[in-house]
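**Student:** This is a predicted model, with the sequence first.
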Amino acid sequence: MTRTGVLAAIPEGPRERLMELSHEVSFPVEARIFEEGGRADRFWVIRTGSVDLDMRVPGRRAAVIETLGAGRLLGWSWLCPPHRWHMGAEATTPVRAWEFDAAEVLALCERDPLLDHALLIYVVEVIGRRLRSARTRLLDLYGPYGSGSAG
């Protein structure tokens, strides 16, 4: 199996230990996987399909911030107190994913510094990318001159 995304960022031994904690799940089209503000106690690695991340905008429809596909990490809020989802997520196609219980992963990270470091570095990169995506999308939708990006 080709490794992409978060699984490619974690060294083989720690990755195998992490995968031992996973179980396969699936979501139908239009399934709400989580809601902004809800309790973040798990995360997923998407195997197939796509998921839209959205953000509530007062007085308007939720804004789609980013679309995630195979190999991408779905959910990072489980890592950062207060452990509440910062966005919502909805399947836009049928989705198959590996699901992880956050408490189990955090306990494994305490015992496995290589996993802890690799996962933390990857999640920080994800947070940065999603923050930039949210800023650009919200400026495009609601700013007087858009984001100024040509794409």
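**Tutor:** Great, that's in hand.

**Student:** all contacts plus neighbour counts: C-alpha atoms, from now on.
**Tutor:** Noted.

**Student:** residue contacts, residue 53?
**Tutor:** 64, 65, 66, 67, 68, 87, 88, 89, 90 (C-alpha atoms under 8 Å, 6 or more residues apart in numbering).

**Student:** From the opening residue of stretch 45-54 to its closing one, how far?
**Tutor:** 18 Å (C-alpha to C-alpha, to the nearest Å).

**Student:** Measure how far it is from the centre of its chain, please.
**Tutor:** The chain centroid and the centroid of stretch 45-54 are separated by 8 Å, computed with C-alpha atoms, centre = their mean, to the nearest Å.

**Student:** For the contacts of residue 53, which ChimeraX command selects only the ones that are buried?
**Tutor:** To isolate the buried ones among the contacts of residue 53 in ChimeraX, judged by 16 or more other C-alpha atoms under 10 Å, type:
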select :64,65,66,68,87,88,89,90
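
**Student:** Which ones among the contacts of residue 53 map onto strands?
**Tutor:** Judged by DSSP state E, the subset of the contacts of residue 53 located in strands is 64, 65, 66, 67, 68, 88, 89, 90.

**Student:** and of those residues, the nearest to residue 49?
**Tutor:** Proximity of the ones in strands among the contacts of residue 53 to residue 49 (C-alpha to C-alpha) peaks at residue 68, which lies at 8.4 Å.

**Student:** Below is structure B, check it against A:
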Amino acid sequence: MTEPRRLLDGLPDAHRERLLSLAHDREFPADTRLFDEGGPADRFWLLRSGEVALDLYVPGRLPPVVETVGPGQLLGWSWLFPPYRWHLGARTLGPVTAAEFPAAEVRALCDAEPELGHRLVLCFTAVVAERLQATRLRLVDLYAPGGGGPS
């Protein structure tokens, strides 16, 4: 397996190896729906290639894209926080390759190795903060007067 880098760079080698031992290589064709907002968040991915659009459910409209993630980036953080439901939806924009991690096994590893769990939570919290900021900016762009959405 080619090692996903960006997120895992902050982990000591031993922690990175234990986490990667849980990963499975995955490939997704273009225009594949990976998950829907509100669905069970039971896995996450580190993207190796391709792009995934994160979207928001809006009744009566096509879901607006709030962010796009690409190679080296994390896809999915909802698996870490109860009730383990996706906060956004995701669709591949083209072919995607990724390392897929099973959420329950990663949570069990974090419980068994608190230092690894702490470091991983810090990594994911930084991603959550970035993702929320990007979503806020995109929504302002879509819905503010003069933006791309209805005024």
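**Tutor:** Yep, it's here. Remember, predicted model here, so these are calculated numbers, not experimental data.

**Student:** just to revisit the earlier point, looking at the contacts of residue 53 of structure 1, spot the one nearest residue 134 of structure 1.
**Tutor:** Set against residue 134 of structure 1, the nearest of the contacts of residue 53 of structure 1 by C-alpha to C-alpha is residue 65 (5.3 Å).

**Student:** To which residue of structure 2 is the closest one aligned?
**Tutor:** Matched by TM-score structural alignment, residue 65 of structure 1 corresponds to residue 66 in structure 2.

**Student:** still on that earlier bit, so can I have a markdown table of the ones in strands among the contacts of residue 53 of structure 1 showing distance to residue 106 of structure 1?
**Tutor:** Shown next, in a markdown table, are those (distance: C-alpha to C-alpha, whole Å):
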| residue | distance to residue 106 of structure 1 |
| --- | --- |
| 64 | 29 |
| 65 | 27 |
| 66 | 26 |
| 67 | 26 |
| 68 | 23 |
| 88 | 22 |
| 89 | 22 |
| 90 | 25 |
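
**Student:** Can you pick out the most distant pair from the residues you listed?
**Tutor:** Every pair of those checked by C-alpha to C-alpha; the farthest is 68 and 88, at 12.5 Å.

**Student:** which one of the contacts of residue 53 of structure 1 sits closest to residue 55 of structure 1?
**Tutor:** residue 87 (5.1 Å).

**Student:** contacting residues for the residue nearest to that closest one when sequence neighbours are not counted?
**Tutor:** Closest residue to residue 87 of structure 1 apart from its sequence neighbours, by C-alpha to C-alpha, 6 or more residues apart in numbering: residue 36 at 4.4 Å. Each residue near residue 36 of structure 1 by C-alpha under 8 Å, 6+ apart is listed here: 55, 56, 84, 85, 86, 87, 88.

**Student:** What of residue 37 of structure 1?
**Tutor:** Counting by C-alpha under 8 Å, 6+ apart, residue 37 of structure 1 has contacts 84, 85, 86, 87.

**Student:** And the last one, how far from residue 104 of structure 1?
**Tutor:** To tie it back to what came earlier, the one meant is residue 87 of structure 1. 23 Å.

**Student:** same check, this time on the first one
**Tutor:** When C-alpha to C-alpha is the yardstick, residue 84 of structure 1 and residue 104 of structure 1 sit 17 Å from each other.

**Student:** Between these two, point out the one with more neighbours.
**Tutor:** Using other C-alpha atoms under 10 Å as the criterion, residue 84 of structure 1 and residue 104 rank with residue 84 on top: 18 against 14.

**Student:** returning to that earlier point: which of the contacts of residue 53 of structure 1 does structure 2 keep?
**Tutor:** Compared against structure 2 with both residues aligned by TM-score structural alignment, their matches' C-alpha atoms under 8 Å, the contacts of residue 53 of structure 1 retain 64, 65, 66, 67, 68, 87, 88, 89, 90.
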